[in-house]
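J.: My questions are about this predicted structure, shown below with the sequence.
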Amino acid sequence: MNLLFANDRPGEYPASYYAATAAPLAEFAPLQGDTRADVCVIGGGYTGLSAALHLAQAGRRVLLLEAHRVGFGASGRNGGQVGSGQRLDQDAMERIAGVENARRYWALAEEAKALVRTLITDHAMPVRFHPGVAHACWSAREVRDAHAYAEKLHREYGYDQLEPLDRNGIRDLIGSEAYHGGEIDWGAGHVHPLNYAIGLAQAATGAGAVIHERSLVHSITHGTKVVVQTDQGRVTADQVILACNGYLGGLEPKVAAKVMPINNFIVATEPLGDRAADLLAQPVAVADTKFVVNYWRLSEDNRLLFGGGESYGWAFPDIVKTVRKPMLEVYPQLRDARIDYAWGGTLAITMNRLPCFTRVAPNVLSASGYSGHGVAMATLAGKLMAEAMRGQSERFDLMAALPQPRFPGGVALRWPLLVLAMTWFSLRDRLGV
């Protein structure tokens, strides 16, 4: 089973709120026949589109291949949160990489957020950046840890964008009694994810990149010149970028052993009108501290977009049932709210939740496995791979130096072993331990 087609119709966006409110974008024609490129980018999400944009701006002949539509995968379906830092906190980064390198990884993550905002502005993209992401803690201990971490970031990293919230503060912000406190990160923010991907595609083609949609890559032949084969065409390129994330499949086993696809789900309620202000007093996004994270925000027409629940098989479950349960744990007052949209998508995680930057071959680079932290980091990953393709590989190599263990059991057994692990952590969420 190919995840590219397991739950979706070929060449179509899922029936999501994002697709229903997407900026118009004419389809790009499929690849036909043989062609040449300096760089062939495989995958039309944030990573691939950012790489194509930055390479085209540098004067490279860039051709991007996407199996469906640009932004079809996680880039057009996610919660839209543009988070701070790496996926792990700086305490963990310091243990893994040492204090000096941890500071460099923090600086890269800060650059990633700034890059999203700059690209939106510079290219007049059809999307707004909304500042503010709140973190809601399920226990008093988590609140103490979060506030201590905010102090550390201020003291040691000069980051002063975190506003601590006690129990009354989080309740006043999100209108729920479920949480003990938390914080707002005013240096983070949120966007309409599909419109951001569309904006990247428009910017890339405006810079000279060529995009082909409905062009599934089924083989790569490595060598001094790399040959990329689709059903109807073939690209011979000097260099290749793999930007496939959760939809990589068996295209590159070296990456697949370290990157695991999982499914996540979101629902959109009916427009809530004046009720919306009781759910979020400010136009921020929210994520909580459960292992299987709940995350939400209001749309511009006052729908609640709520994400929660995961699955690890091929087929999506009953999405409304899967997401409605955690939504009502946070907002029982929405029991009567109609669900107008429900959709799922496939993202990619790694064993340690840090992104997987890999030099597959001297002229083939890959970045993926953002583990739910990809809006900013995937955008930066594309820029870093574009730099590396032009001989400036220091920053790519820094990301590639992060340890990336393989999933136990190899490609064949990683999925059932992951299911066992995730089931255990989901049980811990339910038990509150």
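T.: Perfect, I can see it now.
J.: From now on I want contacts and neighbour counts done on CA atoms only, so please keep to that.
T.: Will do.
J.: show me what contacts the nearest residue to Asp301 once chain neighbours are set aside?
T.: Once its chain neighbours are removed from consideration, Asp301 has its nearest residue in Pro271; the separation is 6.2 Å (CA to CA, 6 or more residues apart in numbering). Pro271 sits next to 301-304 when contact means CA atoms under 8 Å, 6 or more residues apart in numbering.
J.: Out of these, which end up buried?
T.: Taking 16 or more other CA atoms under 10 Å as the criterion, what is buried in these is 302-304.
J.: Restricted to helices, list the residues you listed.
T.: Judged by DSSP state H, those include no members of helices.
J.: Can you add distance to Glu156 and give the residues you listed back as CSV?
T.: Putting the buried ones among the contacts of Pro271 into CSV (distance: CA to CA, whole Å) gives the following:
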residue, distance to Glu156
Asn302, 38
Arg303, 39
Leu304, 36
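J.: which residues of this protein fall in helices?
T.: In order along the chain, the chain carries the following helices (DSSP H): 3-6, 17-20, 46-57, 90-97, 99-122, 140-157, 167-174, 193-206, 253-256, 276-279, 319-330, 374-389, 394-400, 410-431.
J.: Which residue would you name as the spatial centre of this protein?
T.: The central residue of the chain, meaning the one whose C-alpha is nearest the mean C-alpha position (CA atoms, centre = their mean), is Gly374 at 3.0 Å.
J.: this is the other structure I want to compare:
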Amino acid sequence: MTDLLTANDRPGAYPASWYAATVDLPQPRPALSGEIRADVCVVGAGYTGLSAALHLAQRGLRVVVLEASRAGFGASGRNGGQLGSGQRVGQRELERLIGRPGARRLWELGEEAKGLVRHLVAAHGIDCHLRPGIAHLGHSDAERAEIHEEATYLAAEYGYDRIETLDAEAGHALCPSPVYRGGALDMGAAHLHPLAFALGLARAAEAAGARICENSRVVEVMEGPEPAVRTAQGLVRADHVILAGNGYLGGLNRQIAARVMPINNFVVATEPLGDRAAEVLTRDVGVADTKFVVNYFRLSHDGRLLFGGGESYGYRFPADIAALVRRPMLKVFPQLSDVRIEHAWGGTLAITMRRLPYLARVAPRVLSASGYSGHGLGLATLSGRLMADAVAGEAEGFDAMAAIPTVPFPGGTALRSPLLVLAMSWYALRDRLGV
């Protein structure tokens, strides 16, 4: 079976990306060696695991984080950097799925997630270019109307007044692309440099007393009243275990594997645009559109277009990521046909059937959070804190997220990928046909 950790990346190294090229990458931390004792062992050093480690350490607990590669190596260091409001699913759909009270609590947790990211950036002096504003743009008048209806509903029913609706003219004034017909601009959402944020969380967790062991791949999680976590080099015995591997968790837990599936997404960074940046965006905000395979983009702090688009559902990335992403990029911005792409990279995230995160007590003293479905910057950071709270006996927030109804992928782990490819290919075809 193909190994996700090594299929596309060099073991123990950050992937080449514009993000990695624009931060000071730390020296590798020592791997776990021998047997040690901790109050909590955290598996995975992305946003979820680092946030859990930070908040646990701040409570005075002994925390060991086991990371198979480097802190922020996975989706946390490669994503589009968009800090969205609410959940991946709209509020009216959530209300139909779980009822008004549950949907309202999830909205509150979504707002809490954004606030937590902002707090952590400020409290720990994380220089990650945090800026307000995410626009949601539609490809048709009907899609624009639907976006406006959701904004009106949020204002009326949830008191959320941070969204400015955009007609076709206002949308074009913000984003001079010929394919969009307006939408909305959420100034309560934000965008940032995702790898810089992850590295800042790692430094903050260590400063609080957590120990991060890199190049320490977990090979077994031993459940029971006294759980333990084994790597090739050592063993951690702990009172509690937190599974925070998301798309890279692999087969460490079958319950999670049945409900959380890794997929790949891709991003490019153009050459600096200079004065031509106004051909992309006239304000420093991020954008996500209404395609099923979402196009998302923003301008970097050095004036490049960062554009994400395209997905794959196998293990390996395509040979030419730049060519793959250039196609949707030029559909959105045909005026940039002469602009060079200087960086291109892929990342593995994780989705669930309903595009809502999967939080669960998968065994006594073992908690897990994953499956953020492209909405993980805020929700992963919050989920880490919610698991820290639950370990400390304050489980209300964790239980609210864990109450989201989840279903396994059809066919289990053996057939979920082929079936998903068929479904995703159908939706991708609808995108191309404009259906």
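T.: Looks like it came in fine. Quick caveat, the model's predicted, so the values are computed rather than measured.
J.: Report the TM-score for the pair.
T.: Counting by TM-score structural alignment, normalised by the length of structure 1, the TM-score of this superposition works out to 0.99. Behind it: 433 aligned residues with a CA RMSD of 0.7 Å.
J.: sorry, back to before: between the contacts of Pro271 of structure 1, which is nearest Ile262 of structure 1?
T.: The shortest approach to Ile262 of structure 1 among those belongs to Leu304, at 23.4 Å (CA to CA).
J.: what's around the nearest residue to that closest one once chain neighbours are set aside, how many residues?
T.: Taking CA to CA, 6+ apart as the measure, Leu304 of structure 1 lies nearest to Leu298, with 4.7 Å between them; neighbours along the chain are not counted. Per other CA atoms under 10 Å, the neighbour tally for Leu298 of structure 1 reads 23.
J.: ok, Leu298 of structure 1 - contacts?
T.: 276, 280, 283-285, 304-305.
J.: coming back round to it: what does the residue nearest to the centre of structure 1 align to in structure 2?
T.: In structure 2, the residue matched to Gly374 of structure 1 (TM-score structural alignment) is Gly376.
J.: Quick one: neighbours of Ala414 of structure 2, just the number.
T.: Neighbourhood size, Ala414 of structure 2 [other CA under 10 Å]: 11.
J.: Kindly check the end-to-end length of stretch 227-237 of structure 1 for me.
T.: The first and last residues of stretch 227-237 of structure 1 sit 6 Å apart, counting by CA to CA, to the nearest Å.
J.: Run the chain-centre distance for that stretch.
T.: Relative to its parent chain, stretch 227-237 of structure 1 has a centroid offset of 27 Å by CA atoms, centre = their mean, to the nearest Å.
J.: buried ones in that stretch?
T.: Judged by neighbour count using 16+ other CA under 10 Å, the buried positions of stretch 227-237 of structure 1 are 227-230, 233-237.
J.: Val63 of structure 2 contacts Leu56, doesn't it?
T.: Yes - because the distance of 7.0 Å satisfies CA atoms under 8 Å, Val63 of structure 2 is recorded as touching Leu56.
J.: Report how many residues lie close to Asp160 of structure 1.
T.: Taking other CA under 10 Å as the criterion, the count of residues near Asp160 of structure 1 is 14.
J.: what's the closest non-adjacent residue to it?
T.: Sequence neighbours aside, His154 is the residue nearest to Asp160 of structure 1 in space, at 5.2 Å (criterion: CA to CA, 6+ apart).
J.: ok, how many other residues are close to the one you found?
T.: Residues near His154 of structure 1, counting by other CA under 10 Å, number 14.
J.: Looks like Ala388 of structure 2 contacts Gln58 (just checking).
T.: No - with contact defined as CA under 8 Å, Ala388 of structure 2 and Gln58 do not form a contacting pair (9.9 Å).
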